[in-house]
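Enquirer: A predicted structure for the sequence below; I have some questions about it.
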Amino acid sequence: MVAFGKRLKERQIQEWQGYYINYKLMKKKVRHYAQQIEAGVEDRRHVLKDFSRMLDNQIEKIVLFLLEQQGVLATRITKLGEWQESLQQEPDISQLCELKEAYRAAGQDLLKLLYFVEINAIGLRKILKKFDKRFGYRFTNYYVKTRANHPYSQLQQVFKHVGIGAVVGAISRNLGELQDRQGSYLSIYDQPPLRLQDPIIDSMKTAADRLTHSTNFLNFLAQHALIMQEELPAPVEEEAEDQKYHFMSLLLNLANTFLYMVNTYIIVPTADDYATSLGAAATVCGIIIGAMAVAQVFSSVYFSAWSNRSYFRPLIFSSIVLLVGNIMYAMAYDLDSLAILLFGRLFCGLGSARAVNRRYISDCVPLKIRMQASAGFVSASALGMACGPALAGLLQSNFKIYKLTFNEDTLPGWVMALAWLIYLVWLWISFKEPVREVEANGTTEESNAAGAADNDALEKGATRPLLICSQDSQQRDFDEDEDPDEELEEAMPDETKKPVASLASAYRLLTPSVKVQLLIYFMLKYAMEVLLSESSVITAYYFNWNTTAVAIFLFCIGLTVLPVNVIVGSYISNMFEERQILLASEILVCVGILLSFHVIVQYTVPQYVISGLIMFVSAEVLEGVNLSLLSRVMSSRLSRGTYNGGLLSTEAGTIARVIADATITLAGYLGDKLLLNVTLLPSLVICMGSIIATIYTYNSLY
């Protein structure tokens, strides 16, 4: 295993090495503080003051070099602009080609500068987390609060790369004007970005986007998938590396995601009618809908483990189980059995292969298109959620074939069974099992995943001694050629370097910031599930809506997902920090919940629709920024393996849905009159708790 400090040094540009954050020195300094505090010769105030001063000096060194290099690039671009002006007067093909190459060379140097900023930003985050973990002072909170919001903030220069965007724009604009075919557009500002074919422009924009985390629709949408990325950026020369993958297999994974979401929500408009037709209360729809989520809690774990060995076999198993589950769901009507209905939904939940779908994208899709694949995963989920209720609204026939009844209650089961049968045949014919690295290179997946744990001294801090007391280690504390912390990391048992082996081990790696983000994810999934699952019962009681009206309402709500993400990803995320959007979205979810309560006045359709829309849209915005922040504050040991960050978030969301659906059924015993307020009350309490927790950890979300 190569320690994070060594990997950081390997990724540095050789001629700029003196201007990077001195991560090695600062790590030694943290250890020195531990020794001094243990010996009783330093107090907390002095440690905080001294470490703050050292960080300020490191950041100032980075920023001054950054400004100097920006000035050098600006001078080069100015001279190239003068050259371009002269060529417009007297065009020369050979000189135009030279000018293009000169702009590309400037773009390559800008890429180097973007990587310089990104590596320093990662190093700063790591050393702040290491300090907090070692001493428990919540130093990051203090440091970010005092430095980031100051009018003379140098920290913002590093984390927000102030000024570099202008250089990216200048090179992009001038290279765009030198393109042979510009169409009918007046300038690059009028034409779509995809028309700029020069690869250096795409590379610059990708690098800049990675620094800001979400500056366009695709980036923002892809964050919903919580597919962990490589921690350190790849060197410039590795960006163009070609990696092969099987497009049809990716498409089959996305189709599985879409069909599963359709399967989940296709019964929502009719579940209450189906329950009453079998002699149960309408609010038993909560259990019917939630049965799928109950089984998914368990299926997510074994599918995640299974995907360590294969992708094809778990997808085949998933399709067969879903086929059987939907047939059971449909036949429960003629068998007059609520138990078979529930078992059918449980079978559908046992076929949830979303963990496989996510792992396939993470492990088998090339890095250069992984963002688009992740966005496709989220889009397939969103479209499935919208199409499920819409399809239910269309299935309004009522007829019999032999002894089988086909009506609005059973048709969703029969249609989905047919869909999974067709998918199963397509999967068998077209899916290509990717070659495992263990077969190609003789290495295991775990050996590749070990690199993800390179920086985890902070997670291992609880298992290593605070102070190494040997005289030799004290003497070489600041020896430039030795790093005791890195030696300790190398000496740690192999199991501490691998992905975690159980949910309990994963839980122990969760910091307060991660726990708060998982709480937020739980909250938003709980609120959304209450809104969607009880919609048929609530609207029938208050407004006498039929199945078609409920289906149209749910379809319209589901259609807001992609447009909302376009707005947030393309505009709002450029104007505000993710943590600001996070807190604002939580507050809006809370407002939506408050507006949904039925108080003294008559409950009206506009009140229900507007409050539901505010709640749902705010929760969708919240999900994107929540998962983006979660991927940033989560341990790198959770980036791969069975018990990864995606599985933890899936489990949090699935458990939220289970509890929400159970709440609906239990509240039904109090009567339809109280159902709305009783189910909204837990949502409100959890939402307010998440807002308080977010404020408490706000400055650590940086």
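Expert: Yep, that arrived.
Enquirer: CA atoms for contacts and neighbours, from now on please.
Expert: Noted.
Enquirer: what about His400, which SS state?
Expert: Heads up, residue 400 is Lys, not His. Classification of Lys400 by DSSP: H, G, I helix; E, B strand; the rest coil places it in strand.
Enquirer: next, count neighbours for it.
Expert: 9 (other CA atoms under 10 Å).
Enquirer: before we move on, what about Ile369?
Expert: Neighbours around Ile369, by other CA under 10 Å: 12.
Enquirer: host element of it?
Expert: Assigning secondary structure by DSSP states H and E places Ile369 in helix 367-394.
Enquirer: mind listing what's buried along that helix?
Expert: 367, 370-393 (16 or more other CA atoms under 10 Å).
Enquirer: and what of stretch 545-557?
Expert: Those would be Trp545, Thr547, Thr548, Ala549, Val550, Ala551, Ile552, Phe553, Leu554, Phe555, Cys556, Ile557, for stretch 545-557 by 16+ other CA under 10 Å.
Enquirer: residue most distant from the centroid, this structure?
Expert: Here the chain reaches farthest from its C-alpha mean at Glu90, the gap being 51.6 Å by CA atoms, centre = their mean.
Enquirer: from Leu96, how far out is it?
Expert: 11 Å (CA to CA, to the nearest Å).
Enquirer: next, the one to line up against it:
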Amino acid sequence: MVAFGKKLKESQIQEWQGYYINYKLLKKKVNRYAQQLEVGAQDHHYVLKDFSRMLDSQIEKIVLFLLEQQGQLANRLCDLREQHDVILQLRNGGSKICELQEAYRGVGHDLLRLLFFVEMNAIGLRKILKKFDKRFGYRFTNYYVKTRANHPYSQLRQVFRHVGIGAVVGAISRNLADLQDHQGNYVSIYDQPALSHPDPIVHSIKAAVNKLSNSTNFLEFLGKHAFIMQDDLPSPSEDDVAEQRYHFMSLLLNLVNTFLYMVNTYIIVPTADDYSLSLGAAATVCGVVIGSMAVAQVFSSVYFSAWSNRSYLRPLVFSSIVLLIGNTLYALAYDLNSIVVLLVGRLFCGLGSARAVNRRYISDCVPHKLRMRASAGFVSASALGMACGPALACLFQTDFKIYKLTFNQETLPGWIMAISWLIYLLWLSISFREPPQEIKRDIIPQEVRAGTVVNYAVENGITQPLLLNMEPKQGENGDQEYDDGEEESCEKTRKPVTSIVSAYRLLTPSVKVQLLVYFMLKYAMEILLAEASVITAYYFIWSTNSVAIFLACLGLTVLPVNIIVGTYISNMFEERQVLLASEIMVLIGILLSFHIGIPYSVPQYVGSALITFVSAEVLEGVNLSLLSRVMSSRLSRGTYNGGLLSTEAGTLARVIADGTITLSGYFGVAKLLNATLVPSLFICISSIIATCFTYNSLY
């Protein structure tokens, strides 16, 4: 593993060496600024001004070279266009067509080199900005991006948006398709792109452009909801390990576990208020009944994450047994007439939450080429379970006894889930294959994540000046360098963090804001879903069936919304723009939900709920995508990983939301709606303000 400066030097195209960002020089300048400020030789104003000037000069060098190379590619395409027109007029031009195809592919290969040049410079620029912020405790990135990216003559946007490259890609694609499809007798790629057969070089170019410009598709966008950090450049040895550990049936069992757990979570929502009433409690106690599962999940996520370091089968077996017991207790509470047994049953269900294991299995045991699909499968299973849970609840309209056991709409969710977990446990015992432990111990945390290389300053959350105690060495022109000491320290800190405190220290302001946004959206969604049965019964006298259908319809919007956002919206706007717009839409949905003055109507409730839920779903995808980019890669592995932190933030939000519903019940059902919406409104406004403060650091 190498530090970014060394990686940049090794990967440079030699004839373009003078046009790359001079990362080494910029890093030395940062170190020199630290020394000058320490002894009082310079002030902060000079440092900011001088570093801005250096960055401007570096970016201008990159952009002018980029434009020059684009011009050369365009000239070559113009020459090939002339040959193209002549060749297509010939009846027997087979050999010349092959030569022309190779010429177009040659332009494509040179374009790939140019795209890699841009990628390395963009990474270097992001890293040096983060290094500067960490070294001096400034928000320099926020200032620099705001002033440079939004200027009408912005050169910074050329590095990150590559205007003009798309036209070159289009020219190569169209002309190769022209030569390929019956020598000109073809359907245009613009009219029927599905009928064309992209050349391998075109496929490579499009993949490189998408990677560079953060373009995405539905599968990738959906996979981001799983918050399983993707290594864009996995080492061959790591991918070989994953290939040896991969077992399709084991992956399928993990996804089934995810599905059943989400069904288990939401199957009781339509009937929780009636169950509470039948046991002598208030209807609003449904908040505690629903939330008790989330309370236990706060703790279970940690021990399941730690357990998955040693095994996957044993925690899944334990999870199934605990959920079997929990659902049985939930069902028996009716005949025992005990609200305590009901709550204990739900606590057991929360203690059986193995979502941390499901995530870790995909991260550790699925090959890189299949990981995004597996992540999308994880999210799809969750969404399907969320929709199926309430839908199943509306089917249990029966009431009968077998011996002394009652089977009705309150108890059947418990009995059905208990049987489901028993069947799953048997299937798990027969079909799951435990990955080899000796291979598992050999896994080394990757240095590269999302196309970037770990930066010591950023990855370790250091707020004090770096490297001041390291022994410097003399570099060019007598300047002091710290590369060796920095790399040695970097080697010592690549292992996963070992405590929640260590993980918290790695959280930069941007990461904390993204976790706040995640907390907000989960809080708003839980308030909406958990109190739906009470609110609709009070205002609209909805039956259990009506509530179940309403909640199921909300759950069914997840996949269509993600198709639209992943295919279109995320490619039209930056993720940070979608993030802020989604937060504002959640705010609008909350505001429309309040009951003030006029009679509360079904269209108002359903419309506001739909806006809130759909906006929160969109927000979750872009939030976790941005979070994976700004979060330290040390949190991609180990017990205290980024997935655990996001799960804990979301689970804590659900716990507080369900507690809010129960506490607000003391004011009466008539005031429940507004009382629970006020905290949602406050948290949402706070998250929007926090996002605005860190907006430019999400570039």
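Expert: Yep, that arrived. Here the structure is a predicted model, which is why all the values come from computation and not from measurement.
Enquirer: please state their TM-score.
Expert: Once superposed, chain against chain, the TM-score is 0.93 (TM-score structural alignment, normalised by the length of structure 2); 693 aligned residues with a CA RMSD of 2.9 Å.
Enquirer: now do the helices in the stretch 451-600 of structure 2.
Expert: With helices called from DSSP state H, counting those that start in this stretch, the stretch 451-600 of structure 2 shows them at 456-459, 483-492, 500-505, 509-530, 532-540, 544-556, 558-564, 570-572, 575-593.
Enquirer: helices or strands up against the second one?
Expert: Spelled out, that is helix 483-492 of structure 2. helix 456-459 (3 or more CA pairs under 8 Å, 6 or more residues apart in numbering; DSSP states H and E).
Enquirer: could you rerun that using 7 Å?
Expert: The helices and strands touching helix 483-492 of structure 2, judged by 3 or more CA pairs under 7 Å, 6 or more residues apart in numbering; DSSP states H and E, number zero.
Enquirer: give me the contact list for that helix.
Expert: Contacts with helix 483-492 of structure 2, where a contact means CA atoms under 7 Å, 6 or more residues apart in numbering, come from Ala3, Tyr456, Met470.
Enquirer: likewise for the last one?
Expert: By CA under 7 Å, 6+ apart, the residues outside helix 575-593 of structure 2 that reach it are 604-605, 608-609, 611-612, 615-616, 618-619, 622-623, 677, 681, 684, 688, 695, 698.
Enquirer: just the fourth one next, same as before
Expert: By CA under 7 Å, 6+ apart, the list of residues contacting helix 509-530 of structure 2 from outside reads 269, 287, 609, 613, 616, 620, 623, 627, 630-631, 646, 649-650, 653-654, 657-658, 680, 683-684, 687, 690-691, 694, 697.
Enquirer: let's see it at 8 Å
Expert: Outside helix 509-530 of structure 2, the residues that touch it by CA atoms under 8 Å, 6 or more residues apart in numbering are 269, 286-287, 290, 551, 586, 609, 612-613, 616, 619-620, 623-624, 626-627, 630-631, 646, 649-654, 656-658, 661, 676-677, 680, 683-684, 687, 690-691, 694, 697-698.
Enquirer: quick one: that helix aligns where in structure 1?
Expert: Taken onto structure 1 by TM-score structural alignment, helix 509-530 of structure 2 occupies residues 512-533 there.
Enquirer: mean deviation of the matching stretch from structure 2?
Expert: Superposed on structure 2, stretch 512-533 of structure 1 shows a mean distance to its aligned partners of 0.5 Å (mean CA distance after the TM-score superposition for structure 1).
Enquirer: repeat for stretch 164-174 of structure 1
Expert: Using mean CA distance after the TM-score superposition for structure 1, the mean distance for stretch 164-174 of structure 1 is 2.5 Å.
Enquirer: which one's the longest helix in structure 2?
Expert: helix 44-89 (DSSP state H).
Enquirer: report all helices and strands that that helix contacts.
Expert: helix 23-39, helix 94-136, helix 156-161, helix 165-180.
Enquirer: got those helices as TSV, with mean neighbour count and distance to Phe259 of structure 2 columns?
Expert: TSV is the format used below for the helices and strands packed on helix 44-89 of structure 2 (neighbours: other CA atoms under 10 Å; distance: least, CA to CA, whole Å):
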stretch	mean neighbour count	distance to Phe259 of structure 2
helix 23-39	17	47
helix 94-136	19	38
helix 156-161	19	39
helix 165-180	19	40
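Enquirer: these: which one's closest to Pro234 of structure 2?
Expert: Taking CA to CA, helix 94-136 is the member of these nearest to Pro234 of structure 2, at 16.8 Å.
Enquirer: quick check: what element follows that closest one along the chain?
Expert: According to DSSP H and E, the helix or strand after helix 94-136 of structure 2 is helix 140-149.
Enquirer: contacts for the strand or helix carrying Ser203 of structure 1, please.
Expert: Assigned by DSSP H and E, Ser203 of structure 1 falls within helix 199-212. For helix 199-212 of structure 1, the surrounding residues in contact (CA under 8 Å, 6+ apart) are 104, 107-108, 110-111, 114-115, 118, 159-161, 165, 168, 171-172, 215-216, 239.
Enquirer: between helix 578-596 and it, find me the angle.
Expert: 60 degrees (axes from the mean of the first three to the mean of the last three CA atoms, to 10 degrees).
Enquirer: now the buried members of the contacts of helix 483-492 of structure 2.
Expert: Buried among the contacts of helix 483-492 of structure 2 by 16+ other CA under 10 Å: Ala3, Tyr456.
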